[in-house]
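# Next comes the sequence, and after it the predicted model I'd like to discuss.
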Amino acid sequence: MRFSIITPNYNGGSFLEQAITNIISQVGDGIKLEYIIIDGGSTDCSHEIMARYSSKIAISIIEKDNGPANAINKGLALATGDVLAWLNADDLYYPGTLQRVRLAMECRPEAAICFGSCPIIDQQGKEIRQNISRFKEFFYPFSSRFTYQCINYLSQPALFFRRSAFAQAGPLREDMVAAWDYEFILRLWRCGNAVHVPDTPLAAFRWHEQSISGQNFRIQFQEEYEAARADAGRFSPQTFIHFFVRWGIVGIYSLMAWLKKRL
């Protein structure tokens, strides 16, 4: 199975080399890798790092972009793999992730999406916010398009999708600030089922103050609600549930931010 993995990068040199070595180490029996890096014109050490691994990078583009969604769209348009994904420069795959995804997708040829657990880590790689991860994992046994319209319980770094599904769903929406991945996954789910890879995590999401979710969580959950309403219908039970879920999560995040300032 051929995987196309895209890394959008802009001044992510602090983590980029770790991301590159992490991804290229996934190659093994039955795994072919097309690695694509889309750099938005970084001014840090990113280009030097990319040059050191140029033989392992199938496609690298360095040019100004209009943000991460635009960069990922450039990569998706060039991708030729059977299964596609993107992994930000500060996130990580666990050992053997692509092999486990391959086996899951081969067993479920009707599935458009493959997902797994995704712990949250800090800048040093230590797991944090375990309660949020456990909360998301609670919904895995009930996974369906209906459930996903009610609440965003999938973590993008641990999500993979078939190129055939992407061809039907279309590119990421570049007019959104923070929830373009959720809206995109809603469209992917129209193209087939989702398969869960159980047990150990597939990826880790690195949370920090400069991350998109760290800066824009109120906008993110507003955009997620609007995307769910558009996908499920204005007066659907999913939209009703999502409305209350949104305000509950925003309240919890706001409380966490307030407590952090008090400490």
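Received, thanks. The model shown is predicted, which means the values in this text are computed figures rather than measured ones.
# alpha carbons only for contacts and neighbour counts from here, please
Noted.
# how about the helices of the stretch 101-250 of the chain, start to end?
130-137, 145-150, 163-169, 180-188, 212-215, 217-232, 237-262 (DSSP state H, counting those that start in this stretch).
# Tell me which of the ones you listed sits nearest to residue 89.
Closest to residue 89 of the helices of the stretch 101-250 of the chain is helix 212-215 (Cα to Cα; 12.9 Å).
# can you give me the strands in the protein?
Secondary structure of the chain by DSSP state E: the strands cover 2-9, 32-39, 59-62, 83-86, 92-93, 111-115, 120-121, 127-128, 159-162, 193-196, 203-206.
# Show me what the second one is packed against.
Helices and strands touching strand 32-39, as assessed by 3 or more Cα pairs under 8 Å, 6 or more residues apart in numbering; DSSP states H and E, comprise strand 2-9, strand 59-62, helix 68-78.
# and the second one, what does it pack onto?
Which is strand 59-62. strand 32-39.
# okay, the angle between the strand it packs on and helix 68-78?
If you take axes from the mean of the first three to the mean of the last three Cα atoms, to 10 degrees, strand 32-39 sits at 140 degrees to helix 68-78.
# how big is the angle separating strand 32-39 from strand 2-9?
Going by the same axes, to 10 degrees, strand 32-39 makes 20 degrees with strand 2-9.
# Go ahead and measure how far strand 32-39 is from the middle of the chain.
15 Å (Cα atoms, centre = their mean, to the nearest Å).
# Now do stretch 248-263: everything it contacts.
217, 218, 221 (Cα atoms under 8 Å, 6 or more residues apart in numbering).
# any chance of those residues in TSV, with neighbour count and distance to residue 256 too?
Formatted as TSV, these follow (neighbours: other Cα atoms under 10 Å; distance: Cα to Cα, whole Å):
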residue	neighbour count	distance to residue 256
217	17	12
218	19	13
221	24	16
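# hold the first one in mind and look at this next one:
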Amino acid sequence: PGLEATINSVINQSYKNFEFIVIDGGSQDGTKELLESYSSQIDYWISEPDKGIYNAMNKGIEKATGKYLIFMNSGDRFSNFEILSKIAPAFGDEDIIYGNAYYELEDRKKYEYRIPSRITIGSLLKEPICHQSAFFKKDLFLKYGMYDEGNKIASDWTFMMDLFVRHNISQKYINEFISIFEKTGISSTNTDLSFSEQKRYLDENVSQQVQNMAKHFDEYAQFYNGKPGTMLRNFKNKIYSLIYGKRNYDRKYVD
């Protein structure tokens, strides 16, 4: 679909209380002219050389003035024109609010990408949440830092790992399909580089023992139906104590 499909999915939303920012890396394929043609419907846009996708995302964060941020790549789009109106009433004061997504392959068929109703270390190790369907408080970037521009494709994942492993952030799951993303981008097709960047982060920040334990965390959570039973709480505390040398670190969940 390309950038114009992304733009149209935003400007045609029935919900209008948002800021629309487009950061382009100086593309020479007519993107600048396209942005100029939509300039009256875009709050801020720029087309200039950058240092990669995370440099562009960080530029957008710096320009944004809203409470929550959502990031889409060229070709990604909202699932329909009513989705923001539908989910806006569910917003509270959580640090991250997220939902499901559809993804498209080269056949242009839509496939469901369902996200766990609670994000855990284990779920992030198995399958990341979709940033096209996640709203992050801007304050998170001000408190904990911007995206790591040293990575090519995994910095959104490492940022989320930091949020859920190191910081007591709150979360809320909305059981709606919020976006459609193309599974033909660099992060989906260059799996070797993605794995390499994720592995480097884990090797530097999380021990192998903790990684192995975290893979089974979801099984414990499912068994206890999400309730903080004694065994589940002890299991969580053991993971956190291995990382930080302290206990009673309990992540805050918002249902």
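Cool, got the structure. Small disclaimer: the values here were computed from a predicted structure and weren't measured.
# Between the helices and strands packed on strand 32-39 of structure 1, which shows the greatest average number of neighbours?
strand 2-9 (a mean of 24; mean count of other Cα atoms under 10 Å).
# So the residue of structure 2 most remote from its centre versus residue 63 of structure 2, what's the distance?
Distance from the C-alpha centroid of structure 2 peaks at residue 230, with 31.0 Å (Cα atoms, centre = their mean). Using Cα to Cα, to the nearest Å, we find residue 230 of structure 2 at a distance of 45 Å from residue 63 of structure 2.
# Then residue 42 of structure 2?
Distance from residue 42 of structure 2 to residue 63 of structure 2, by Cα to Cα: 13 Å.
# Could you name every residue contacting both of those two?
residue 21.
# which residues touch the corresponding residue of structure 1 for residue 57 of structure 2?
Alignment note: residue 57 of structure 2 maps to residue 72 in structure 1; criterion TM-score structural alignment. By Cα under 8 Å, 6+ apart, residue 72 of structure 1 lies in contact with 6, 7, 8, 38, 86, 172.
# cool, now which of those residues survive the switch to structure 2?
Under the criterion both residues aligned by TM-score structural alignment, their matches' Cα atoms under 8 Å, the contacts of residue 72 of structure 1 that remain in contact after alignment to structure 2 are 38, 86, 172.
# what about the aligned partner of the last one in structure 2, how many neighbours?
When you say that, I think you mean residue 172 of structure 1. Counting by TM-score structural alignment, residue 172 of structure 1 corresponds to residue 147 in structure 2. Residues within reach of residue 147 of structure 2, counting by other Cα atoms under 10 Å, total 22.
# Likewise for residue 34 of structure 2?
So residue 34 of structure 2, with other Cα under 10 Å, has 13 neighbours.
# same question, the one 4 residues further on
A count of nearby residues for residue 38 of structure 2, using other Cα under 10 Å, gives 14.
# What separation do you get for the residue farthest from the centre of structure 2 and residue 7 of structure 2?
Relative to residue 7 of structure 2, and taking Cα to Cα, residue 230 of structure 2 is found at 49 Å.
# before we move on, what about residue 178 of structure 2?
Relative to residue 7 of structure 2, residue 178 of structure 2 is positioned 15 Å away (Cα to Cα).
# Same check on residue 199 of structure 2?
Applying Cα to Cα, the value for residue 199 of structure 2 to residue 7 of structure 2 is 34 Å.
# Just want to know which of the two has more residues nearby.
residue 7 (22 against 13).
# What does the more buried one correspond to in structure 1?
Residue 7 of structure 2 maps onto residue 20 in structure 1, by TM-score structural alignment.
# Without its sequence neighbours, what residue ends up closest to residue 57 of structure 1?
Once flanking residues are discounted, residue 57 of structure 1 sits nearest to residue 35: 5.2 Å by Cα to Cα, 6 or more residues apart in numbering.
# corresponding residue for the one you found in structure 2?
Aligned partner of residue 35 of structure 1 by TM-score structural alignment: residue 20.
# Its match: neighbour count?
With neighbours defined by other Cα under 10 Å, the count for residue 20 of structure 2 comes to 16.
# From residue 69 of structure 2, how far off is the most centrally placed residue in structure 2?
Nearest to the mean C-alpha position of structure 2, by Cα atoms, centre = their mean, lies residue 131 at 2.7 Å. According to Cα to Cα, residue 131 of structure 2 stands 10 Å off from residue 69 of structure 2.
# likewise residue 188 of structure 2?
Taking Cα to Cα, one finds residue 188 of structure 2 at 22 Å from residue 69 of structure 2.
# quick one on the thing from earlier: want to try a markdown table for the strands of structure 1, with distance to residue 185 of structure 1 as columns?
Formatted as a markdown table, those follow (distance: least, Cα to Cα, whole Å):
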| stretch | distance to residue 185 of structure 1 |
| --- | --- |
| strand 2-9 | 16 |
| strand 32-39 | 21 |
| strand 59-62 | 25 |
| strand 83-86 | 12 |
| strand 92-93 | 19 |
| strand 111-115 | 9 |
| strand 120-121 | 20 |
| strand 127-128 | 25 |
| strand 159-162 | 9 |
| strand 193-196 | 10 |
| strand 203-206 | 17 |
